[in-house]
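**Q** starting from these lines, generate the structure:
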Amino acid sequence: MKKIEASMAGTIWKILVEVGDEVTAGQTVIILESMKMEIPLEAAVDGKVASINAAEGDFVNDGDVLLELE
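**A** Down below sits the predicted model:
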């Protein structure tokens, strides 16, 4: 499993994928909002979304696992 983690503390602004979706390396999967900036989180590798561990509006900390790819 490849984990996508929050790169900083902030709020989940938008989740762009669903469990079961195929993603490609470099594809934006989650947009995090922190300090009034939108920070796109991208898949590092191709894969299939196995789980989403946060919801839009959730506050997350740096290093929290937000999504897992298989």
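**Q** make it CA atoms for all contacts and neighbour counts henceforth
**A** OK.
**Q** buried stuff in stretch 7-23?
**A** Judged by neighbour count (16 or more other C-alpha atoms under 10 Å), stretch 7-23 contains these buried residues: 7, 9-15, 17, 23.
**Q** nope, stretch 50-70 is what I meant
**A** 50, 52, 54, 60, 64-69.
**Q** for the comparison step, fold the sequence that follows:
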Amino acid sequence: MKQVVATMAGNVWKIVVTVGEQVEEGQDVVILESMKMEIPIAAEASGTVQEIHVQEGDFVNEGDVLLTLE
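**A** Purely as a prediction, here's the structure:
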């Protein structure tokens, strides 16, 4: 099981994947908003989205788990 974590603190602006979706390494999975900038968060490995741990509008800190891949 692999985790995708926030690389910085910010608000979850958009979740661009769904549970069960196959993602490739480097594919954007979540977009954070911080200081009026959109920061894409990419999967560090390929896999299937197992669980999404955040909702759009949530505030996350650096290192928080956004979603789990299997």
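**Q** in the first structure, which spans are strands?
**A** Along the first structure, the stretches classed as strands by DSSP state E are 2-5, 10-15, 22-23, 28-34, 37-42, 47-52, 59-60, 65-69.
**Q** ok so, going back, out of the buried residues of stretch 7-23 of the first structure, who's nearest E38 of the first structure?
**A** Sorting the buried residues of stretch 7-23 of the first structure by distance to E38 of the first structure puts W13 at the head of the list, at 7.9 Å, by C-alpha to C-alpha.
**Q** pretty sure the closest one sits against F59.
**A** No - with contacts defined as C-alpha atoms under 8 Å, W13 of the first structure does not count as touching F59, sitting 9.5 Å away.
**Q** identify the residues contacting the residue nearest the centre of the first structure.
**A** The central residue of the first structure, meaning the one whose C-alpha is nearest the mean C-alpha position (C-alpha atoms, centre = their mean), is I30 at 3.9 Å. With contact taken as C-alpha atoms under 8 Å, 6 or more residues apart in numbering, I30 of the first structure is in contact with 12-17, 40-42.
**Q** no more questions from me, cheers.
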